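> Have a look at this prediction, sequence included:
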Amino acid sequence: MRKADVPNTTWVLSVDPNFLYLVRVHFCDIVSKALNSLALNFYLNSDNVLRTLNLSSITGNLRVPYYQDFVSNSSAGTLTVSVGPDSMAADIAKAILNGLEVFEIRNESRSSGVPISVGNNTHPSSPSKKNNIGIIVGSSVGAVAFMAIIGLVYCGLAFRRYSV
C-alpha cells in the first residue's frame, strides 16, 4: 500500500516572493471508464487544498471539464504544485491534472502564505437533455400556432372574396 498523502507529480515554479499568484487548475477525467473511479488530492505549496477530489461526483459525468482557482504567495521564491491519488481510494493509483495556469497579481496587503480557494466552475460538454426537450416542445408549439393563425387569416380572406 502506498504512503498516505504523497503526491505522484510535482512542479516547482520559480516566482517573485513579492507577488500573490492566482493558480487555476484544470481537471477533466478522460482516463476513467466508469464514474467514481478517480479520486485525487491537489497540493499547493505542500498544503492539501483539494482533498479527495472526485471529478465525476462534481460534474455528474466523465469527460466534463472542471476548474478551480486558488490565490497563494510564496516567501521562498518557489510555487510548488502537486497532484496525487487519494490515500482513501486504495485501489485507485492514478491522478491527473489537465491544465495549470499561474497568474502574477499584485500583493498590496502582504497577506499570509495560506492558499485560498476563490471559486470553481464546470463546463458541460453538451446542453442538458431537459433543456433540449424544452426548446423542441416550445418551437413545435410556436410553429403550430403560427400555422393556425396563417390558416385562419387565409380562410377569412377567401371567405370575404366569395361572399362579395
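Yep, that arrived. Numbering: from 1, shown residues only.

> make it CA atoms for all contacts and neighbour counts henceforth
Will do.

> biggest helix in the protein by residues?
helix 129-163 (DSSP state H).

> for that one, which positions count as buried?
By 16 or more other Cα atoms under 10 Å, helix 129-163 has no buried positions at all.

> can you pull out the strands in the chain?
Along the chain, the segments classed as strands by DSSP state E run 9-14, 19-27, 40-44, 47-53, 66-73, 78-85, 99-106, 116-122.

> Included below, for side-by-side comparison, is a second structure:
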Amino acid sequence: MNQVEERLAQPFYLKMMGLNARAEIDELWDDLVVAGRSAGLAEVTQLLRPGHWRPLVMGAWFSLKFDRDQVGDALTEAVSSCQGSLTAPPLAVATATILGPDASAPLMTYATSETGQMDGSGAFVAAVVESVDPARASLVLEDRDLEAAAEMLGLARRLRDAWFSS
C-alpha cells in the first residue's frame, strides 16, 4: 500500500464500499471531509486507476471534489473496469453526479454486464441512471434499488457541497 492509499483509502474504504455509506457516513463525516480537502487531483486519479478495489472505492468518493473535465474520463474508465458490488455503487453515484446524463451509457453498459447482473449491483447502477436519464434505464427496477440510489446520490451531493463550499 502506498502513502496515498494509506491516507485516503485505508481509513475509510470499509465503511464507504458498496452501500455501506448509507449507514456509516455520519460517523466518518468530519474526517472524510478533512481528508477530501487535502486530496489532490493527481492523488484522486491515482486512486481511480484500475487495480485493487479499495483505492477505487475512495477514488470514486473523493472524485466528487472535482469537475467533469478533471475526473470525467478517469471515472468513465473506472466504470468500464468495475469488478462488482463493492465498487459499483460509489462509482455509479460519483459518475452520475459529475457527468449527469452523460454517465448513462457507461453505467448502463455495466448494469447490463455479466458482472452487474451476477452480483446484483447492476440494478442499483440502473437505478442511478434512472435518476439522471430516465429514458436510458432499461431494466425493471425495484423500490429498494431506487431508494438506495436516491440516498447514495444524496450523500454524494452532500460531500460535493462540503468540498465546494470550503
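Right, received. Where do you want to start? Fair warning: this is a prediction, and the values are worked out from it, not measured in the lab.

> Got a TM-score for the pair?
For these two chains in superposition, a TM-score of 0.22 is obtained (TM-score structural alignment, normalised by the length of the first structure); 65 aligned residues with a Cα RMSD of 5.7 Å.

> before we move on, back to that, which of the strands of the first structure has the highest mean neighbour count?
strand 40-44 (a mean of 23; mean count of other Cα atoms under 10 Å).

> what's that one packed up against?
strand 47-53, strand 78-85 (3 or more Cα pairs under 8 Å, 6 or more residues apart in numbering; DSSP states H and E).

> JSON lines for those, including distance to Y67 of the first structure?
Listed next are those as JSON lines, based on distance: least, Cα to Cα, whole Å:
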{"stretch": "strand 47-53", "distance to Y67 of the first structure": "11"}
{"stretch": "strand 78-85", "distance to Y67 of the first structure": "14"}
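
> what packs against the one helix or strand V4 of the second structure maps to?
Assigned by DSSP states H and E, V4 of the second structure belongs to helix 3-8. Helices and strands touching helix 3-8 of the second structure, by 3+ Cα pairs under 8 Å, 6+ apart, are helix 21-38, helix 41-48, helix 53-63.

> quick check, distance from whichever helix or strand comes after that helix to the centre of its chain.
Using DSSP H and E, the helix or strand that follows helix 3-8 of the second structure in sequence is helix 13-16. Chain-centre distance of helix 13-16 of the second structure: 12 Å, with Cα atoms, centre = their mean, to the nearest Å.

> circling back: now the strands of the first structure in CSV, please, with extra columns for distance to S140 of the first structure.
Formatted as CSV, the strands of the first structure follow (distance: least, Cα to Cα, whole Å):
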stretch, distance to S140 of the first structure
strand 9-14, 52
strand 19-27, 38
strand 40-44, 46
strand 47-53, 42
strand 66-73, 34
strand 78-85, 49
strand 99-106, 42
strand 116-122, 31
